[in-house]
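*Asks:* Here's my sequence, what's the structure:
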Amino acid sequence: MFYSVVASLYYPGDTAGFLWFLIVSVGVILAICAPQLMLCDVRKLQPKRHPVSNSEIIQMTTIGQKFETEPVQYHDLHHHAEVSGLALFLNPRFWLLFITTGAFASLGQMYIYTVGYMVKALVTNTFLPPVDPTAEYVPMDIVIQQEQQVQVGLTSIANCIGRLLAGILGDIITQSFQKPRGWLLFIPGFGLVITQIMALSITDPHHLEWASMLSGFFYGFTFCIMPIIVGDVFGMENFSGNWGLVGMAPIAPSFFFTNLFGKVYDQHTSTTDLGTNICTLGNGCYRQVFKLTLGVSVFSILVVSIFNFGELYLASRPNERAKANTKQEK
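*Replies:* Now for the predicted structure:
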């Protein structure tokens, strides 16, 4: 991210100059940090051991027993018995998480892969006549490069913040409010709806920064909180395999949305006199794709609602209560 910002601000269009700065800066960082890696003390310090009397051991044990606390019990955290293998595929909650992960992650990945083309379309549209004669002229290619680097940097920063905040909120919602972490899936759900609307409506490349930050944030949020929820719901004994299966969900939809974006973008391009393909419609080059992804994001909120409240709804139905009472009597 740091080098992306430096390249866009100080070395626009100057690849050789940027590479020179990159080499020098790496050398400076190495020179500054190398002393911190020196082993100043090679002696193995042996910890001093002091004999402890039996009375002290008994006393410590007694004190420890007095202050033992009961484990914290959380209410309705969606934690069930260990689930894996065929039982995982027969569990409806697995498919709800699979669909949610596929929707959230694929929308984030599509944006990351295609934001460069979005910048190019928006910047190209601003260079069409009429052009402000008082504005300082900057070659279009340099402006596109600068904006693309800024979008990538902002997305990376927001991605990191989203991952950090997801972990913090996951602990707060369970420990302070005794609620399941699955409720946090509404945050990226509604957030992605907002980002799709922004992508549909933004016509100024400078305003695209907000969409990039939000997309990166909710993408990072999703990939931090989702494995934790998988562990809560299906247990930790087979966590690696379970999360591996859920983590495969974005592969197909991400491939589909990214290719769809490319096809729609190519349909709106035209060939210039120099033989290059260019799209001059601004956000019209890709609006059709974000209309579809907006529907997907709204549908994902419905899936998250079923995941969190579906069991409560079924339990509230008279027939389900009667079945539960019959099982208890048996």
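
*Asks:* going forward, measure contacts between C-alpha atoms and count neighbours the same way
*Replies:* OK.

*Asks:* list the helices and strands the host helix or strand of Phe309 packs on?
*Replies:* Assessed by DSSP states H and E, Phe309 sits inside helix 287-316. In this structure, helix 287-316 packs against helix 92-126, helix 186-201, helix 251-267, with contacts taken as 3 or more Cα pairs under 8 Å, 6 or more residues apart in numbering; DSSP states H and E.

*Asks:* Alongside the first, I'd like the structure of this one:
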Amino acid sequence: MATATTTTTTKAAAASRWKVLGGALLVITSGGTVYSFGSYSSTLKSRLNLSQTELDVAALCANVGTYIGSAGFVVDRFGATNAAYLGSVLIGLGYTGLWLLALSNGVANPAFAVSFSCFVWGHGAGYLDAAAISVSIKCFPKHRGAIVGLAKSLYGLASSLVVLLAAYVVGQTTLIAVLASIAFVLPAWNAPRLEEAPCPDEDERATADRIDRAVLRVVFLAIAAAFVAILRVVAPGAWTSIYANLAVSVLVLVGLVAVTSFAPGEQRRDELRELLAEETVGSSIAGTIDYAPARAVREPTLWLLFVSVLPIAGAGLATINNLGQIMSARGAATGTQDVAVTMVSVANCLGRLAAGRLSDALSRRGLPRTGLLVLTSAIACVAMLELYATGTSISLALVGVVAIGGAYGMLWTLIPTLTSDIFGMRRIGSNYMLTLPSVVLGSVLFSTVLASTVYSDHESRDDDDDDDDDDSDTCTGSACFATTFLVTAAACLLGTLAAAALTLKTRHLYQIK
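*Replies:* Purely as a prediction, here's the structure:
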């Protein structure tokens, strides 16, 4: 009788943590809508008469709000559910503010109002991200790499899904209202599911198989999104019908439900596997150490992680934020620019999934996950050098930006995973937030300062050399970003060395006992 009761309890706990994961995936998808800013920023710019600099500052305020760091402390102190509620309110208010601004006939200080609204929804997204990641890692400690990769892939893919869901059905202004509704309702509805579930003694191979199935669904969803986006460019006439766009919207919803649902039938199949599978996951001390944030900031490993993350984040954000200009400077048509955006988005998603799968594979073999950070930094370095060396080649530019998108995606899986490995899972929310200022600093240094300054400098030179009175704010030629690529490549090389030092310093954590 006792054995039967224990088995029933274990199965209930297993079902509970999969339910938590489903809710966490929907919550983090809501947070990922922050990447859709480019889909409606042109409307804000034209309606409120904003300059490009003012728009860039608004985007920076959103990044600062997302990565300011307080969300993790709230998650650890008040729980993931309360943090998700708070995040849903903030992100909903921020988007609503932007929507009202877009509808207005003008306000006293539109640049400040837009920047403030962006900070609010960015800050709300930070709470959703921290809540979902924290509870997912705690529910699946032995598979935290793959789980973080799965969650972060949806965070990166969310903007593409939202654009496919609504942007082609409604206008840009109404799209902001749709974002406000989705970003408020979805996390608020799923917040109660984020109560931390017990971690049962499940067969780990069966659990890994189940996670792999969810990963495959995300891969199919990402490929389908890319296929539809490219079709819109090469065959725009096929999408003039409202019914075609509504069909895509329905398919996006069905795909999202498929990714975030873990059916009872799957659970029964997993239970059959558990009778046959052998335990293959070793045990190491990674993730078992409990560092308070005050102690973590005094550890050299935190600062090595900080220095390793900074240039990769800078390279990724400088490329993503300036992708249109990078391609147009090489003479790419608008359609090619749209394809580049889609390819980078998909590479970002797949990079997050790949990093999660690879990191767990390394950990199971007693190898340091931090070695993947070395690889990620090296990829970013080589990609930046490739962009520098290929001049005005459009096809080779696509190769470079896709590589950067993949590396940037890998980074976002590695940050919380490595943080939990090095500093423990108990305070993962707080310690995760300690590393995120490196992302903000990377954005400021490499995107806002370096890339913008170099581009503007060569833009002004083009204007001086132009005999016609052309006021277009564009720069053409390889010089527009050459210095940015070279300096960022050098920074990524230094980041690679820092990541190698981190790997050497933490390799003992992963040794299987």
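
*Asks:* Kindly provide the TM-score of these chains.
*Replies:* Superposed pair, TM-score by TM-score structural alignment, normalised by the length of the first structure: 0.69. Supporting alignment: 254 aligned residues with a Cα RMSD of 2.9 Å.

*Asks:* so of the helices and strands packed on helix 287-316 of the first structure, which one's packed in deepest?
*Replies:* Highest mean neighbour count among these (mean count of other Cα atoms under 10 Å): helix 92-126, with a mean of 21.

*Asks:* Would you check how far apart the corresponding residue of the second structure for Leu208 of the first structure and Gly405 of the second structure are?
*Replies:* In the second structure, Leu208 of the first structure lines up with Ala397, judged by TM-score structural alignment. Taking Cα to Cα, to the nearest Å as the measure, Ala397 of the second structure falls 12 Å from Gly405 of the second structure.

*Asks:* Could you do Ile326 of the second structure as well?
*Replies:* Taking Cα to Cα, one finds Ile326 of the second structure at 14 Å from Gly405 of the second structure.

*Asks:* Asp204 of the first structure against Leu122, yeah?
*Replies:* Yes: Asp204 of the first structure is within contact range of Leu122, at 6.4 Å (criterion: Cα atoms under 8 Å).

*Asks:* which ones are touching Trp230 of the second structure?
*Replies:* Wrong residue type there; residue 230 of the second structure is Ile, not Trp. Asp338, Val339, Thr342 (Cα atoms under 8 Å, 6 or more residues apart in numbering).

*Asks:* burial count for the second one?
*Replies:* The one in question is Val339 of the second structure. If you count neighbours by other Cα atoms under 10 Å, Val339 of the second structure ends up with 20.

*Asks:* Excluding covalently adjacent residues, which one is nearest to it?
*Replies:* Excluding the flanking residues, the one nearest Val339 of the second structure by Cα to Cα, 6 or more residues apart in numbering is Ile230, at 5.9 Å.

*Asks:* Which residue in the first structure aligns with that neighbour?
*Replies:* That one, Ile230 of the second structure, aligns with Val5 by TM-score structural alignment.

*Asks:* Now for the aligned residue in the first structure for Gly351 of the second structure: which residues touch it?
*Replies:* By TM-score structural alignment, Gly351 of the second structure lines up with Gly162 in the first structure. The neighbours of Gly162 of the first structure, taking Cα under 8 Å, 6+ apart as the test, are Gly216, Phe217, Phe218, Tyr219, Gly220, Phe221, Cys224.

*Asks:* mean distance, the helix or strand the first one falls within to its aligned residues in the second structure?
*Replies:* Spelled out, it's Gly216 of the first structure. Using DSSP H and E, Gly216 of the first structure sits within helix 208-234. Helix 208-234 of the first structure, aligned to the second structure and superposed, deviates on average by 0.9 Å (mean Cα distance after the TM-score superposition for the first structure).

*Asks:* repeat for stretch 102-120 of the first structure
*Replies:* Mean deviation for stretch 102-120 of the first structure: 1.1 Å (mean Cα distance after the TM-score superposition for the first structure).

*Asks:* What is the corresponding segment of the second structure for that stretch?
*Replies:* Using TM-score structural alignment, stretch 102-120 of the first structure pairs with 310-328 in the second structure.
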